[in-house]
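Visitor: my questions are about this predicted structure, shown below with the sequence.
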Amino acid sequence: MAPRVLISDKLSTAAVQIFRDRGIEVDYEPELGADKQALAERIGAYDGLAIRSASKVTEKVIAAADRLKVIGRAGIGVDNVDIPAATRKGIIVMNTPFGNSITTAEHAISLMLSLARQIPAADASTQAGKWEKNRFMGVEVTGKTLGVIGCGNIGSIVADRAQGLRMKVIAFDPFLAPERAMELGVEKVELDELLARSDFITLHTPLTDKTRNILSAETLKKTRRGVRIINCARGGLVDEVALREAILSGHVAGAAFDVFSVEPATENPLFGLPNVVCTPHLGASTTEAQENVALQVAEQMADYLLTGAVTNAVNMPSISAEEAPRMRPFVTLAEQLGSFAGQLTETAIEAIRLEFAGDVAEMNTRALTAAAVAGLLRPLLQDVNMVSAPAIARERGIAIEEVRREQQGAYENYIRLTVKTERQERSVAGTVFSDGRPRLIQIKGINMEAELGPHMLYVTNEDKPGFIGALGMTLGQANVNIATFNLGRQTRGGDAIALVEIDEPLSEAVLEQVRRLPHVKQAKPLAF
């Protein structure tokens, strides 16, 4: 029986033709996705679901998807899909991470120029029969400094276009290597310096816990007077209420926003302000971009449904169906090693080295490397999958090295990930035992055996009597239950590590208590 695909969003009809040409039955119902109940009632009859942003693929929808094998998102953002629920049910979630890049970058430049010359307000005034030539005094962009927050795929295109306008470009991006910055012709700076120097600031970073309100009341005060701010990335990167106050006070000269903290944005603190340009999330809205992502997602879904090939999956590596069963635990291990290192890395990554020893060295190490890099980059970049991760690393000038060797030491196989940053080199190693469950076996040269759980506490400390008791008592008094407690040390009385699995995330207050304990050098929560 031929696979069946439902398209529940407004996708280019070229996607419909691709499915039909490949022998796949397809139903095109572009209004269905907006009705979660109706989607849940219909989804049980389909093997594939192709969507954009209007379809909300909730846990309830996934629970009703008895046949569903793949969800394809035409575009990059998959926040409208319950990925953990899909993963648990064995449904692959794919996206098209690079299809919108040029279109979004061009929209950012368009908004910047519209803002500099007050084009929307001048247009409205002129069409209303006024001739207010003296009212709309603009500024040139030539010779001005553009601060780019997030210099990845889209940010680097914006930087290139801005240089064509003869702007000076500076960039803040913890993952941007100095060599890559030099290649792009941008000056890499810290955030405070970018705020102080920029005439225009444009944001091109995902929304994560670290980037939420990156432009807050506090950071907006650090900007130079007369700055203009452009956001075509994600709502929530800028505190809109604080920005409103900064515009009304005259400190910020204007803003141009395509994205908002609540969408659809029928009301917003920025609406109605002078010299503010707003568009309804048009970053990806060009004929070319919509055609690109629709064609991409149709090809990817058809390939998977007909041959089992996996491309641009956010919850599964790109490996063949034959390799999958044997590799799956090692993929999990590689991703966990990457995530462990990524959550502990706070400065720009220059290089990554992966060592594969024993049986694992004979496997598809390219997929394992991709899994490790995805885990490493995801804490800061979020929208990273095992296909896009190596490309994103290359964009940021991060060198990736693979080393394969025969079995060494006590373990039949292991993977060691070494991350080199501007400040230090850190390594973590792990293995898969016969039970198929990954375990860490070494952190920063200190041997220990630990299985990772959803909520972990990582502590580096001096190996002194009383530390373990003090840590246990602090967690106990805070009603935090310890699931596992793993210890390792370099030498007697030297550096030591505690890796503790706990039943729920630590509050900031309890974490601060742990950091104040005697002999503690660092305490950090980790999530897996």
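Guide: Alright, I've got the coordinates.
Visitor: hey, let's count contacts and neighbours off CA atoms from now on
Guide: OK.
Visitor: residues in contact with residue 111?
Guide: 230, 256, 257, 277 (CA atoms under 8 Å, 6 or more residues apart in numbering).
Visitor: from those residues, pick the one nearest residue 12.
Guide: The nearest member of these to residue 12, counting by CA to CA, is residue 257 at 26.2 Å.
Visitor: okay, now that closest one: neighbour count?
Guide: Around residue 257 there are 24 other residues, counting by other CA atoms under 10 Å.
Visitor: distance of it from residue 420?
Guide: Per CA to CA, to the nearest Å, residue 257 is found 37 Å from residue 420.
Visitor: circling back: helices - which of the contacts of residue 111 land there?
Guide: Counting by DSSP state H, those place none of their members in helices.
Visitor: list just the nearest of these to residue 334.
Guide: When the contacts of residue 111 are ranked by distance to residue 334 (CA to CA), residue 230 comes first, at 37.3 Å.
Visitor: would you enumerate the residues in contact with the closest one?
Guide: 108, 111, 112, 200, 201, 202, 203, 255, 256, 257.
Visitor: save those residues as JSON lines, and put in distance to residue 27 too.
Guide: Output for the contacts of residue 230, formatted as JSON lines (distance: CA to CA, whole Å):
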{"residue": "108", "distance to residue 27": "35"}
{"residue": "111", "distance to residue 27": "37"}
{"residue": "112", "distance to residue 27": "40"}
{"residue": "200", "distance to residue 27": "46"}
{"residue": "201", "distance to residue 27": "44"}
{"residue": "202", "distance to residue 27": "40"}
{"residue": "203", "distance to residue 27": "38"}
{"residue": "255", "distance to residue 27": "42"}
{"residue": "256", "distance to residue 27": "38"}
{"residue": "257", "distance to residue 27": "35"}
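Visitor: check it against this one:
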Amino acid sequence: MKDIPMPKVLISDQMDPKAAEIFRERGLEVDERPGLSKDELKAIIGGYDGLAIRSATKVTADVLEAAPNLKVVGRAGIGVDNVDIPAASAKGVVVMNTPFGNSITTAEHAIALMFALARQLPEADVSTQAGKWEKNRFMGVELTAKTLGLIGAGNIGSIVADRALGLRMRVIAYDPFLTPERALQLGIEKVELDDLLARADFITLHTPLTDQTRGILSAENLAKTKKGVRIINCARGGLIDEAALKAALDSGHVAGAALDVFVEEPAKQSALFGTPGFVATPHLGASTTEAQVNVAIQVAEQIADFLTTGGVTNALNVPSLSAEEAPKLRPYMQLAEKLGSLVGQLEGQRMTGVAIEVEGAAASLNQKPITAAVLAGLMQVYSDTVNMVNAPFLAKERGLDVREVRHDREGDYHTLLRVTVTTPEGQKSVAGTLFANTAPRLVEIFGIKVEAELDGEMIYIVNEDAPGFIGRLGTALGEAGVNIGTFNLGRHTAGGEAVALVSVDSHIDGATVAALKALPGVKRVKPLRF
């Protein structure tokens, strides 16, 4: 038996050595090549299954095009601005990040910058080391009893809130995804953005950069802030209009601002530099020894899990699937892909919608990977390089309406998965189950009960239920030199419409299809491949 090569991973940015150690411990080959140029990366990336990066490597569409074997990109850190996620999705490449490895570090940096603004520490340091003793010049403000406004109360924002409450600050937060229950748990007040702008003595941003958050502190919104407000951004460049912030600092409306992130990085030049009350750091949010070790370990473990067990953690373009879930879900996903492939091959490109229903034991499982597997089978009619990553992308691109339905009821089977597609002729569905919790079986096709394995080369035949048909079908296949593996039959009613799913040992060519279509009573013949 030919040995299966070990997956290979490239670490293309400077990363803690523990990352490479983890890959080797998990049985993967790993090369550490930080500092590659784009052309150098493109020249070698084709030989790797995984790519571990930080912020320096740019994973662009043309890099992905040069990487036919690449399956996963892992970013040691939160931001993935340097990865073309739509292009990765289209190529079927999973993109992961490590959103929690540097959360405490980033939150602490925001608190440090808040202290720096409150007590004018950078200016006081420069003045004192210049031999001046300007004690009366640097009159700061206390944080105690001040109102901190959080724009974004997710993982990092909630840590900042906890630290601020420990400083006896009042904390208010604007976050559309923050529930009242979570706000109560954090001990903070949920408010609308205009309310936050009007009330906050300090504002700190902890939100990703999206179309909704870009420029959230615009000139208009900065004008709504309380006079004397101090602003901190350790999240993403682009959340603040930098020109408007400069004007607000110059006018004195904003008393101070501290930015760790900028629209253009590295920020070698900025109109904000030298502005009184402005503090800048060079994207240090994740720059602690502990954070560097944490994100390196996490990205290595996530990539290794994916390449060895199929586990998907912190992915940005595919449903998460833990290493513990993967073995349990794998047979369901195999069933899902086979059902999707079956209905896709039978209905071709006429589908406008698909519904994925689960019931029984399947209803208690993580349905997202099952849905992705159905789409991976279904989209094979459009692409021969489809997988669970790019299938949802392809479905959306083609305007396919996708619905998920979960039934708690118990049916005829201990677990059931049904895939229903919408076509110009109406809805058509197939259903399957697992035998012994591991073996996928088709149990219904377009309303007809049938039991069949979906594997290898098969023929789908619709015919009028009449005596002698099976014999004629067998004879026709024999004359064509086609050996039958299994023969599975079903019908609506005696003498009505019947279906046959026949597994065969060789490919069915056009001449054989024509011979089968010529048999009396045959309505449809469709070769299938699984």
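Guide: Received, thanks. Because the structure is a prediction, the values reported are computed rather than measured.
Visitor: care to give me the TM-score?
Guide: Remark: TM-score between the superposed chains equals 0.64 [TM-score structural alignment, normalised by the length of structure 1]; 366 aligned residues with a CA RMSD of 3.0 Å.
Visitor: just the buried members of the contacts of residue 230 of structure 1?
Guide: 108, 111, 112, 200, 201, 202, 203, 255, 256, 257 (16 or more other CA atoms under 10 Å).
Visitor: closest one to residue 91 of structure 1 out of those, please.
Guide: In terms of CA to CA, no member of those lies closer to residue 91 of structure 1 than residue 203, at 32.8 Å.
Visitor: so what does the closest one match up with in structure 2?
Guide: When structure 2 is aligned by TM-score structural alignment, the residue opposite residue 203 of structure 1 is residue 205.
Visitor: measure that match to residue 295 of structure 2 for me?
Guide: 22 Å.
Visitor: ok so, going back, mind listing what the match of residue 203 of structure 1 touches?
Guide: By CA under 8 Å, 6+ apart, the neighbours of residue 205 of structure 2 are 150, 151, 152, 157, 232, 233, 234, 235.
Visitor: now, which of those residues lie within helices?
Guide: Those of these lying in helices (DSSP H): residue 157.
Visitor: make TSV from the contacts of residue 111 of structure 1 and add distance to residue 56 of structure 1 to it.
Guide: Converted to TSV, these look like this (distance: CA to CA, whole Å):
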residue	distance to residue 56 of structure 1
230	28
256	28
257	24
277	29
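Visitor: out of the residues you listed, which are inside strands?
Guide: Of the positions in these, 230, 256, 257, 277 sit in strands, assigned by DSSP state E.
Visitor: circling back: greatest separation within the contacts of residue 230 of structure 1: which pair is it?
Guide: Top of the distance list for the contacts of residue 230 of structure 1 (CA to CA): 200 and 257, 13.0 Å.
Visitor: out of the buried ones among the contacts of residue 230 of structure 1, who's nearest residue 523 of structure 1?
Guide: Of all those, residue 523 of structure 1 sits closest to residue 203, with 30.7 Å by CA to CA.
Visitor: contacts for stretch 36-53 of structure 1?
Guide: With CA under 8 Å, 6+ apart as the contact definition, stretch 36-53 of structure 1 has outside contacts at 3-11, 32-33, 55-58, 60-62, 64-75, 77, 80, 297-298, 301, 305.
Visitor: tell me the span between the first and last residue of that stretch.
Guide: 13 Å.
Visitor: then stretch 488-508 of structure 1?
Guide: Taking CA to CA, stretch 488-508 of structure 1 runs 25 Å from one end to the other.
Visitor: quick one: that stretch aligns where in structure 2?
Guide: The alignment places stretch 488-508 of structure 1 over no residues of structure 2 (TM-score structural alignment).
Visitor: ok, stretch 134-144 of structure 1 next?
Guide: Under TM-score structural alignment, the match for stretch 134-144 of structure 1 is residues 136-146.
Visitor: what does that stretch rub up against?
Guide: Under CA under 8 Å, 6+ apart, the answer for stretch 136-146 of structure 2 is 115, 118, 119, 120, 124, 167, 168, 169, 170, 200, 201, 202.
Visitor: swap in 10 Å and give it another go.
Guide: With CA atoms under 10 Å, 6 or more residues apart in numbering as the test, stretch 136-146 of structure 2 has contacts from 114-121, 123-124, 127, 164-171, 199-202.
Visitor: residue range for stretch 77-87 of structure 1 in structure 2?
Guide: Aligned using TM-score structural alignment, stretch 77-87 of structure 1 spans residues 79-89 in structure 2.
Visitor: ok, back up a step: what's the ChimeraX syntax to select whichever of the contacts of stretch 36-53 of structure 1 are buried?
Guide: Provided next is the ChimeraX selection string for whichever of the contacts of stretch 36-53 of structure 1 are buried by 16+ other CA under 10 Å:
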select :3,4,5,6,7,8,9,10,11,32,33,55,56,57,58,61,62,64,65,67,68,69,70,71,72,73,74,75,77,297,298,301,305
